[in-house]
Structure formats: C-alpha cells, structure tokens
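>>> Kindly return the folded structure for what I paste below:
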Amino acid sequence: MTFNDNASVGGNTARRRGRGAAVAGGGIAGIGAIAVLLFQLFTGTDISGLVGGGGGEVGSGESTEIAQCQTGEDANERDDCRLAAGSLALDQYWEGQLQGYRAPQLIIVDVATQSQCGTASNQTGPFYCPPEETVYVDPTFFALLRQQFDATAGPLAQLYVLAHEYGHHVQNITGIIQDHPDNGTGPDSNGVRRELQADCFAGAWVGDMTEQVDENGVPFLEAPTQQQIADALNAAQTVGDDHIQQESGGAVNPESWTHGSSEQRQRWFETGYRNGAEACETFGIPGGSL
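Here you go, the predicted model:
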C-alpha cells in the first residue's frame, strides 16, 4: 500500500494528544464495557506486563494538528501522517456507503492520554471509544506488534488496524453495537460477531481504497500489491484468539474467545475485500458457521 506522492492529505482532522504535547498528573479511568481496546481486541488483556512500563503521567485533553502532513509522500514516510491520511480515505469511503455518516475523531496518541474509555497508549493498543465517537492510536504500537507477536505490521496492516476501528464506529452510529450487546464469550458470541464484522468492513475499504480521491481528483492510494495484502492478512492471523492463546503458552479454549480465530479473521477480511461491505452480515449466520 502506497499513497500517491502528490495526493493532498492536509485536509485531515486528525489530532495529536498526549504527554508530549501537555503533561498532567492523573490515574487511569475505568475502561467502559463497550470500549474496543485493540490489544484487548487481540488478547482480552492489557499487555503492560509484556512490554514494561505503564502508569505514570498522561497527557491532558489539549491536542494539536499532525505537523508536516500535507502530501502522500509525507504519509509514506511517517506512521502518524499515514494514519491521518488514511482517515481521509476512510471517511470518504463510508460517506459513499452510509447515508448520514458522520466521521469519528482520530487522535494520534503521544505516549499516553485520557479518554472516557480509559487511558490510551501503546500498551492498550488502538481502540474506538463509543461515547466520544473517537479512535485512539499510538503509532509506536506497531513496533510492539512486530517485537512481541511477530507481525510484519507494514503500511497496509497499519491501515487495516485503523479501518477495523472505523468499522466499530460504523457499528456504533448505525446501532449495531446497541442491538447486539455483549452476551458473554465464545465462538458464537456477539463480541466475536462484532469483531469479525469490523474485519470485514476493513477488507471492504481495502478493496475500494483506490476510488477515494483528493480535492484535485488524485487518488489517495495506489492499488495494494499481493505482498501488501498478505501483510494485512498476516496481521489478521496474528490477532486471532487461538493464535494468541497458543503464543501465551495456554491451550486453545474457544469458549473464552472474544474476537474470533485466526482463520475467521482472515476469512472475513477477505470476504469484505472481495465482495464489499454489503457482504459483512455476521449476525444472521447460525452458530458454528461463522
């Protein structure tokens, strides 16, 4: 996945927030029940014990623009600008798919910051906070993915992660989250169905990503290569519940799953990629057929 160097991405509304911008003391707020923390999306647990650190000061609510993020060339060079530029393409895609779509806020986290759904940092991973309609991402999280879980976490994999969180936003504003509340864990649970649907929505956008253009009609993104698609599928495989359980040395226990197996996550991404968002109905499928 590569942005066109001359694409204009300076109109994005992403903001940077965290300790590097403004320091304030504070503890960790309680995490909301429907906050979809990406590493909880991966494992169901905080990973501070794996990566060290945690706690300490978190940034205030003050935010700033993403500096020097004006062109596709900038997006190709820096993770923070890539995510900010990706938000433009994602918003444009969903505006075309969903009547009445409203864009979420994207916050690029600098070390740590507070949200209504808890502290955002690279240890909690990217997440969507429904009460705020905001996506939080610390770009250094992708290095942790490579170090701790052997994911390649390349550019398209990073945008898959962002698109997955945007999928949760779509679920929130269309009432899917509210209509299918948490009902426990397990391979047929609503939680697994929501996560697989968000994977499918991400794949649908990747399949359509070359159709989104800037104000001059220049496509934001070039068509992904097969290697880049494989990289995104690798990320989906890495974050399967069964893979995480195996990596942590435990037995595979489907009844504890909250996000789906590696095979399911790859398959639903591919379903969206090949067939579009209309193919992402995971809630009408009988148990055992997901």
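>>> going forward, measure contacts and count neighbours with C-alpha atoms only.
Will do.
>>> Tell me which stretches of the stretch 51-200 of the chain form strands.
Along the stretch 51-200 of the chain, the stretches classed as strands by DSSP state E, counting those that start in this stretch are 58-59, 63-65, 105-110, 112-115, 118-121, 127-129, 134-137.
>>> contacting residues around the last one?
Here strand 134-137 makes contact (CA atoms under 8 Å, 6 or more residues apart in numbering) with 104-109, 120-122, 125-129, 165-166.
>>> returning to what we had before: and the strands of the stretch 51-200 of the chain: which comes nearest Gly184?
Distance to Gly184, taken as CA to CA, is lowest for strand 127-129 among those, at 19.8 Å.
>>> Please point out which parts of that closest one sit buried.
Residues 127-129 are the ones in strand 127-129 that count as buried (16 or more other CA atoms under 10 Å).
>>> Now do the contacts for Arg194.
By CA under 8 Å, 6+ apart, the contact set of Arg194 is 168, 177, 259, 282.
>>> again with Tyr160
By CA under 8 Å, 6+ apart, the contact list for Tyr160 reads 202-203, 206, 232.
>>> Tyr93 and Gly54, how far apart?
36 Å (CA to CA, to the nearest Å).
>>> now Ile66
For Ile66, the distance to Gly54 - CA to CA - is 25 Å.
>>> Ok, Gln226 next?
Gln226 is 37 Å from Gly54, where distance means CA to CA.
>>> who's more crowded, Tyr93 and Gly54?
Remark: of Tyr93 and Gly54, Tyr93 carries more neighbours, 19 against 16, as counted by other CA atoms under 10 Å.
>>> Please generate a structure for the following sequence too, so the two can be compared:
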Amino acid sequence: MKWQGRRQSDNVEDRRSISGGGKAIIGGGVIGIIVLLLNLFGGETGQQIAPILEQMQGGGQQTEAAAPLSKEDEEMGNFVRVVLADNEDIWSKIFAEHGMTYEKPKLVLFKGGVQTACGGASSASGPFYCPGDRKVYMDLGFFEELKTKFGAKGGDFAIAYVIAHEIGHHIQTLLGTSAKMRQEQQGKSEAAANKLSVALELQADFYAGVWAHYNQENLDTGDIEEALSAANAVGDDAIQSKMQGHVVPDSFTHGTSEQRMYWFNKGYKTGDIKQGTTFEEIR
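Okay, here's the model as predicted:
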C-alpha cells in the first residue's frame, strides 16, 4: 500500500510503551461476550485460539515494563495512522453523501494486554472494536501469528484490511445495526444467534471492501490478494479445522473463508453500502 508521506490520523492512542500484561477476560460474563462477539477472532473461534496463543506468548499474566519502541514499531505505528486517516476521509465522505455525520473512532495500539470499556483483553483475543468506548484495539504482534500460524500472506494490506473490518463494526454501531442485532439475538437458540453474529461480521468485511474500493489510488499490486488471503485464513471453518481438526457449522460466529472473501470482494467491486445485505442473505 502506498502510505509514506501521506496524512496521518491524530486519533491513535499508542500504548505500546506502557506496562502491559493481564490475562484476557474471555467469555467472562456480558462484557466478555461483547468483546468476543465484536472482535475479529471472537466467539467460539476466539475461545479456541486464545489459550493456544496465550501459551505461546507465555500466558500474558505478568505485568512488566514494555521495551522502548523500535524503529520498525514506530514505522508500523505511522502506517496504522495513515490507514486510519484513509478510513476517516472515506467514511466521512460516504456519510455526508447520505446526509449523516461520521463520528471518528479512536484506535489504540497496545502490547500484551489492555483494559477497555468492554473489559480486559490480550493480544490472544485478536484485534477488536469495543462499542462501550467506540475504540478499536490492536496488538500488532498478532499479525505475525496470523501469517505463521494461520497461513495468511504477509504484507501491510492484511493489517489495513483488519483495521477497515474493525472500523466496519464502528459503522454498525453508528448506524444502530449492532444494537439491533444484539436485540434480535435475545431468546434465540445458540445456532440462530450465531447466524446473526455471522451476518454482522460479514457486513464488516463488506464495509472493509467498500473502503478499499474508494482507496484504490493508494493500493499496490497484490494488496487485494493480501486482504483476501487474510479473510480466507480467519474463516471459522479454516480456524476450526486447524485448531480442532473438524468444523462445527452451528458454532460459526464470523463466517466461512468463502463467505468472508465473497463479502469483502463484493464491497470492493461495488463500493455501494446499500449492497451489504448480509442480514437478508445469511439466515
């Protein structure tokens, strides 16, 4: 992605040099459920991945001072600021075209663990959006796991796709989609509630594709393939197959690899937010 020398967002909170640690609150009551529902690797899938990643990371339970940021860390932070700025510009324009005002979210970079309005979380939970404080939380170290453990291609656009996906959840919060979805989940069976969660996640993938559609002038050759590779790697079926050797469709909360790639690609090709009809199609 072409990002050097371009506008950087002021809405990034870089906490990577602050003491971290603290085990993630995974599945811990209502707050934990919200985090798991809305983060990229949440739900049943998140519960399968988190213990494995926490073990690889040494459990993440001890609090210790974070090391000073390296030159690479600083550069990655600048990249994230540019991607967030692109999202701000594009979604502000789209909202204005529909007679609305876009409220810019904050993006928090952290290492190891973080406290949020949705509870505590660790990098093992994956990037996530917290509707309680309307912030996106990311430990960039997780993307190395995405590549080495889950087979996604490397490259900066995989990170850009994930940021755009989480901004998609912010869009859903602003439009009231997330609140409506949670209300519809009440009283439904686990399988039925999971289908609504899948629709929410796939719509966030669609919004990520819409962002890419309007950002084409800044894309490099191969960027869309990187995004599709990441979407493929984090499909519920792909992760469950890798983690437990079999898939349980009724437990899917984010959609299959095929679905995630399809909806991102649809957003990218159409650029039309009205076509993100996942709730009508994923039933």
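>>> circling back: among the strands of the stretch 51-200 of the first structure, which is nearest Leu41 of the first structure?
Of all those, strand 127-129 sits nearest to Leu41 of the first structure, with 8.5 Å by CA to CA.
>>> Check the offset of the closest one from the chain's centre.
Distance of strand 127-129 of the first structure from the chain centroid (CA atoms, centre = their mean, to the nearest Å) equals 8 Å.
>>> which strands and helices sit next to it?
strand 36-37, strand 134-137, helix 155-173 (3 or more CA pairs under 8 Å, 6 or more residues apart in numbering; DSSP states H and E).
>>> Quick one: average offset of that strand versus the second structure, please.
Compared with the second structure after the fit, strand 127-129 of the first structure shows a mean deviation of 0.4 Å (mean CA distance after the TM-score superposition for the first structure).
>>> same question, stretch 160-170 of the first structure
Average distance, stretch 160-170 of the first structure versus aligned residues of the second structure after superposition (mean CA distance after the TM-score superposition for the first structure): 0.4 Å.
>>> picking that back up, want to throw the buried residues of strand 127-129 of the first structure into a markdown table with distance to Thr140 of the first structure?
Output for these, formatted as a markdown table (distance: CA to CA, whole Å):
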| residue | distance to Thr140 of the first structure |
| --- | --- |
| Phe127 | 14 |
| Tyr128 | 17 |
| Cys129 | 19 |
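>>> Helices along the first structure, start to end?
Here the first structure has its helices, by DSSP state H, at 38-42, 48-51, 72-77, 79-97, 141-149, 155-173, 176-179, 190-208, 226-238, 241-247, 262-275.
>>> Which residue in the second structure occupies the aligned position of Phe80 of the first structure?
Actually, residue 80 of the first structure is Asp rather than Phe. Counting by TM-score structural alignment, Asp80 of the first structure lines up with Gly77 in the second structure.
>>> and that match, how many neighbours?
Residues near Gly77 of the second structure, counting by other CA under 10 Å, number 19.
>>> And for Lys188 of the second structure?
The number of residues packed near Lys188 of the second structure is 10, by other CA under 10 Å.
>>> And it, how far from Lys195 of the second structure?
As judged by CA to CA, Lys188 of the second structure and Lys195 of the second structure stand 10 Å apart.
>>> gap between Val198 of the second structure and Lys149 of the second structure?
From Val198 of the second structure over to Lys149 of the second structure the distance is 23 Å, taken as CA to CA.
>>> whoops, I mixed them up, Leu175 of the second structure
With distances taken as CA to CA, Leu175 of the second structure is found 35 Å from Lys149 of the second structure.
>>> cool, Ala191 of the second structure as well?
28 Å.
>>> so what's the closest residue to Ile244 of the first structure other than its chain neighbours up against?
Distances taken as CA to CA, 6 or more residues apart in numbering put Thr43 closest to Ile244 of the first structure, at 6.2 Å, once the chain neighbours are dropped. With contact taken as CA under 8 Å, 6+ apart, Thr43 of the first structure is in contact with 239, 241, 244-245.
>>> Can you tell me which of those residues carry over to the second structure?
Of the contacts of Thr43 of the first structure, the ones still in contact in the second structure (both residues aligned by TM-score structural alignment, their matches' CA atoms under 8 Å) are 241, 244-245.
>>> before we move on, back to that, would CSV of the strands of the stretch 51-200 of the first structure with distance to Gly49 of the first structure be doable?
Listed next are the strands of the stretch 51-200 of the first structure as CSV, based on distance: least, CA to CA, whole Å:
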stretch, distance to Gly49 of the first structure
strand 58-59, 18
strand 63-65, 29
strand 105-110, 20
strand 112-115, 16
strand 118-121, 14
strand 127-129, 19
strand 134-137, 20
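>>> Between the ones you listed, which one is closest to Leu88 of the first structure.
Among the strands of the stretch 51-200 of the first structure, the nearest to Leu88 of the first structure by CA to CA is strand 105-110 (10.3 Å).
>>> Pull the residues that contact that closest one.
Outside strand 105-110 of the first structure, the residues that touch it by CA under 8 Å, 6+ apart are 13-21, 80, 84, 87, 120-121, 133-139.
>>> Which position in the second structure pairs with the residue nearest to Ile244 of the first structure?
Aligning on TM-score structural alignment places Thr43 of the first structure opposite Thr45 in the second structure.
>>> quick one: what's aligned to Asp89 of the second structure in the first structure?
Match for Asp89 of the second structure (TM-score structural alignment): Gln92.
>>> what's the burial count for its match?
Around Gln92 of the first structure there are 18 other residues, counting by other CA under 10 Å.
>>> Likewise for Gly154 of the second structure?
Residue neighbour count, defined by other CA under 10 Å, stands at 17 for Gly154 of the second structure.
>>> hang on, it packs against Lys147?
Yes: Gly154 of the second structure lies in contact with Lys147 (CA atoms under 8 Å); the separation is 6.0 Å.
>>> Which of the strands of the stretch 51-200 of the first structure sits closest to Gly250 of the first structure?
Closest approach to Gly250 of the first structure among these is made by strand 127-129 (25.4 Å; CA to CA).
>>> Contacts made by the closest one with the rest, please.
For strand 127-129 of the first structure, contacts defined as CA under 8 Å, 6+ apart pick out 34-38, 115-117, 120, 134-137, 165-166, 168-169.
>>> let's see 10 Å
Residues from elsewhere that reach strand 127-129 of the first structure, judged by CA atoms under 10 Å, 6 or more residues apart in numbering: 31-32, 34-41, 104-106, 115-118, 120-121, 134-138, 161-162, 164-169, 172.
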